[in-house]
Structure formats: C-alpha cells, structure tokens
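Student: A structural model of the following input is requested.
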Amino acid sequence: MAATLIYCYDPMCSWCWGFHPTWTKLQQSLQGLMDANQLTIQPMLGGLAVDSDVPMPDEMKAKLEGTWHHIQSALGTEFNFDFWRTASPRRSTYPACRACYVARNSGLEEEMYHAIQKAYYLNAQNPSNLDTLMDCANQIGINTEGFTKAMQHVKDKQLIEQEIQQARQLGLNSFPSLAVLVGDKLTPIPLDYHETTSMLHAIKKALS
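Tutor: Model prediction:
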C-alpha cells in the first residue's frame, strides 16, 4: 500500500520559511521512495488567518516581527524587516493559500509557495494583496487573467476552507506539520528544523 506524507503549511507562516531549506533536503532524501511508488507527498494548506481588510494592530506587528528575529537567530533564516515599516500588513493569509491552491491545478504549487515566501520575507511585499499574488503567478508562468478568475472561483466555492477543515480533522493544527498516512493510520512526524536524519528515520519507521 502506497503511503502519503502530508505536509501541512501556510505560505505566510514564518516557521515554514525557516523550515524551507530542511524541507527541501528532506524531499530530496525521499526521492527514492517516491520513484519506487512507496510514498507520495501531499501538500495541505493550513490557513492561519481568514480574509481581512483590517490593518494589523501595532502590538501584533511587534509580536510577529519578534518571531522573525527569533527564527533568524535560531536558524539563520534571512528576513527583510523593512516589511514591518513599508507594507501595511493585515492579518490575512487565506489569499496566499488560495494562490497556492490555484497553482496546484497547474502542477506549480511548490513554485507558487516559494514565490510568495520570497516576495514576503525577502522583498517586503504583502501576499495579503492580490497584486503581489498576481506578480508571483506571473513569475512562475501562470496567466494572470486566468489566475484572478481561478482565485475568485476558489473563494466562491470555499475550497480553501474545506481543505483547512480536512487538516483540522487530521489533527494538523500547527504549521509546518508532517504526518504519514498509511490506509487510515496517521503517524505525526516530529520536526527537526536543522537536519533531516530523525525525520527520515521516523518516516521510514511509519512505512514499515
């Protein structure tokens, strides 16, 4: 029976950005299992914050900027702190989640995920805004007119909300999260932000 490794994430989760290099290495280490059809990787969107046009309160801005500093000192992750001065942040990650969902239909979910992360964390652009997400779509070769129509469709049909509900039912409530699903048995995989060995061991154990 083929197993599924679920990766639950939010494109605007700063810990997911911190995990990105190790996650990339882990996927490379799992390539043999994927080539042998023993494992598939299934991304699942977590949905940190619902749609909102309300400017983020100063207290929350300071808290999140503090989280960025903490991740930078703990993991060496690069951040552009100008975002907190120039970007008029809102507590709203659903638009960025929808963009990844739309890109999934073109086989470009991971590319969209990384384009959003770079726009947000390195270029101080705001992925809560449609123009930023259109820019990301354009960068990875998705037609922007088709993209905006698909974004509206995903919103109207509440497709993100359905996926988030599915993640919650599986107990995937923090981001990033990893879990192996074999049949109806779900095994959470403890994260290591620094190296892949323990996660690789836990995944292979869940498969056996």
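
Student: alpha carbons only for contacts and neighbour counts from here, please
Tutor: Fine.

Student: what's the burial count for the nearest residue to Thr196 once chain neighbours are set aside?
Tutor: Nearest non-adjacent residue to Thr196, counting by C-alpha to C-alpha, 6 or more residues apart in numbering: Leu26, 5.7 Å away. Leu26 has 16 neighbouring residues, counting by other C-alpha atoms under 10 Å.

Student: Quick check: Leu26 touching Leu200?
Tutor: Yes. In this structure, Leu26 is within contact of Leu200 by C-alpha atoms under 8 Å, at 7.2 Å.

Student: Tell me where the chain has strands.
Tutor: 3-9, 39-45, 177-182, 185-189 (DSSP state E).

Student: State the distance from the residue nearest to Thr196 to Gln165.
Tutor: To Gln165, Leu26 is 26 Å away according to C-alpha to C-alpha, to the nearest Å.

Student: cool, and Gln125?
Tutor: When distance is defined by C-alpha to C-alpha, Gln125 is 28 Å away from Gln165.

Student: Would you map the helices across this protein?
Tutor: 14-29, 31-35, 58-75, 83-86, 94-104, 109-117, 130-139, 144-156, 159-169, 197-207 (DSSP state H).

Student: quick one: which of these is nearest Gly183?
Tutor: Gly183 lies closest, by C-alpha to C-alpha, to one member of these: helix 197-207, at 10.8 Å.

Student: contacts for the closest one?
Tutor: By C-alpha atoms under 8 Å, 6 or more residues apart in numbering, the list of residues contacting helix 197-207 from outside reads 3, 26, 29-30, 180, 182, 187, 189-192.

Student: Alongside the first, I'd like the structure of this one:
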Amino acid sequence: MCSWCWAYQSTISQLKQQLPGTIQFEYLLGGLAADTELPMPPEMAQKIESIWRQIEQQLGTQFNYDFWRDCVPVRSTYPACRVVIAAGFQDSYEAMLLALQKAYYLRAMPPHRLETHRQLAQEIGLDVAQFDKDIDSDLLNGVFDDQRSLAKSLGVHSYPSLVLQIHDSFFPVDVNYTSTEPTLKQIRELIVSHWH
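Tutor: Next up, the predicted model:
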C-alpha cells in the first residue's frame, strides 16, 4: 500500500515478463503499518498527499486526490495485506493486489475497510463466503507473520524492494521506476558471479 509500490506497478509487470526463465518471482508482504482505526494525523495525510504529487510529477503515475477529501485516511496496511493473502488462497493474489491498489489510488476507496475488501473480492470473482472465513483465520495470520518475519530477516525496510535469492544467499537489487534494464543487468551480473 506504499505509493511508491503503485508507482512501480507497470515496471514490475514488465520486469516479471522479462526475467530469465530460471527465476521464480514471488511477492512478499512486509506489513508497513499495524492495525488501527485512528484517523491519520493531518500533517501525515498532507505529507502522503504531497508524495503522491511528487510521484505524479516525476513518473506520470495517476492518482485520484478525491481520496483525501472523501475518506478518513487511516495509516493501517495490515488489513490490506491479509486481504491479498486471503485472495491468494483462491489463486487471486495478484488480481487482489492490483484491485486494492486501484481502489485506493484511482477509486478513492479506503484500503483498510472491510466493505472495500468484500466489494473487491466480489468484483474479482472470489468465493466471498470462503474469503470471509479465511480473512480472520489462524492459518492466514500465520502466513502473514511468516512473511513479515522473512521480509525483516532479508533486511527489507522500504517498499518496494527487490531481493534475489541464489541458493541460500540473498542479494538486494536496485529498484528502477522507469526502466527494467538496469535491474535485469544487475540480476544477470549477480547470477554470473554467484551461480556455481
């Protein structure tokens, strides 16, 4: 739910298609902001809105600023992470990820609210009854805890981040928002120097 992840959306889609066939791409949810219903302090909301404007100017990424007028912003991304995992249980991980980003950035829908999640689950064709069961399950919370722990152990502190695993070693990879080429070059170099 970080606005820079939205800014990276089209580049990461291209990158996934261009990766060497030997590389398996996996998403990992880092969590970012824990559960809360407290409204975002006004200065934080202004700061995030100004980041949207900065991204829009730099990269041309689209944002719907009605969000800041029509919604009460809450800095809580754990619910969105759980929703993506629940959708993943129905083979719709990426569909939900994109639906959530679009809901927040383009449709001015609050990304932490259950009504948003249920509407998106319906729109992308999930079994909503199953989704409702999964969203609060111990299994889902266990998966989410594991993903957060793994992200932390990989040294991921900002979003988006890329990490390449070769055997049992992990290498941070630079994120480039406008081109896949520098990322692919770095990945190729890492493979050549560490694959044995």
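
Student: Any idea what the TM-score comes out to?
Tutor: Here the TM-score for the pair of chains, by TM-score structural alignment, normalised by the length of structure 2, is 0.93; 192 aligned residues with a C-alpha RMSD of 1.4 Å.

Student: tell me the most buried of the helices of structure 1?
Tutor: Neighbour counts (mean count of other C-alpha atoms under 10 Å) averaged over each of the helices of structure 1 peak at helix 94-104, with a mean of 25.

Student: What lies in contact with that helix?
Tutor: Here helix 94-104 of structure 1 has contacts from 10-12, 45-51, 108-110, 112-113, 116, 127-130, 133, 137, 142, 147, 150-151, 154-155, 160, using C-alpha under 8 Å, 6+ apart.

Student: With stretch 19-36 of structure 1 instead?
Tutor: 39-40, 176, 193-196, 199-200.

Student: From the chain's centroid, how far away is it?
Tutor: 16 Å (C-alpha atoms, centre = their mean, to the nearest Å).

Student: how about Glu26 of structure 2, what's its match in structure 1?
Tutor: Correspondence of Glu26 of structure 2 to structure 1, assessed by TM-score structural alignment: Gln42.

Student: Now do that match against Arg104 of structure 1, distance only.
Tutor: 11 Å.

Student: Next: Pro55 of structure 1.
Tutor: Distance, Pro55 of structure 1 to Arg104 of structure 1, by C-alpha to C-alpha: 29 Å.

Student: Please apply the same query to Trp84 of structure 1.
Tutor: Distance, Trp84 of structure 1 to Arg104 of structure 1, using C-alpha to C-alpha: 30 Å.

Student: what's the answer for Met134 of structure 1, then?
Tutor: Here the criterion is C-alpha to C-alpha. By it, Met134 of structure 1 lies 15 Å from Arg104 of structure 1.

Student: what's the answer for Ser29 of structure 1, then?
Tutor: 23 Å.

Student: likewise Ala115 of structure 1?
Tutor: Distance from Ala115 of structure 1 to Arg104 of structure 1, by C-alpha to C-alpha: 14 Å.

Student: Give the equivalent position in structure 2 for Trp15 of structure 1.
Tutor: In structure 2, Trp15 of structure 1 lands on Trp4 (TM-score structural alignment).

Student: which one in structure 2 is aligned with Met56 of structure 1?
Tutor: Aligned partner of Met56 of structure 1 by TM-score structural alignment: Met40.

Student: try Thr93 of structure 1
Tutor: With TM-score structural alignment as the criterion, Thr93 of structure 1 lines up with Thr77 in structure 2.

Student: excluding its backbone neighbours, what's nearest its match?
Tutor: Ala33 is the one closest to Thr77 of structure 2 (C-alpha to C-alpha, 6+ apart), at 5.0 Å.

Student: what's around Arg75 of structure 2, how many residues?
Tutor: By other C-alpha under 10 Å, neighbour count at Arg75 of structure 2 equals 21.

Student: That one and Pro39 touch, don't they?
Tutor: Yes. At 7.3 Å, Arg75 of structure 2 counts as touching Pro39 under the criterion of C-alpha under 8 Å.

Student: ok now do the aligned partner of Ile55 of structure 2 in structure 1, which residues does it touch?
Tutor: Mapped onto structure 1 by TM-score structural alignment, Ile55 of structure 2 lines up with Ile71. Each residue near Ile71 of structure 1 by C-alpha under 8 Å, 6+ apart is listed here: 14-15, 18, 77.

Student: same check, this time on Gln147 of structure 2
Tutor: By C-alpha under 8 Å, 6+ apart, the neighbours of Gln147 of structure 2 are 28-30.

Student: swap the cut-off to 6 Å and go again
Tutor: 28-29 (C-alpha atoms under 6 Å, 6 or more residues apart in numbering).
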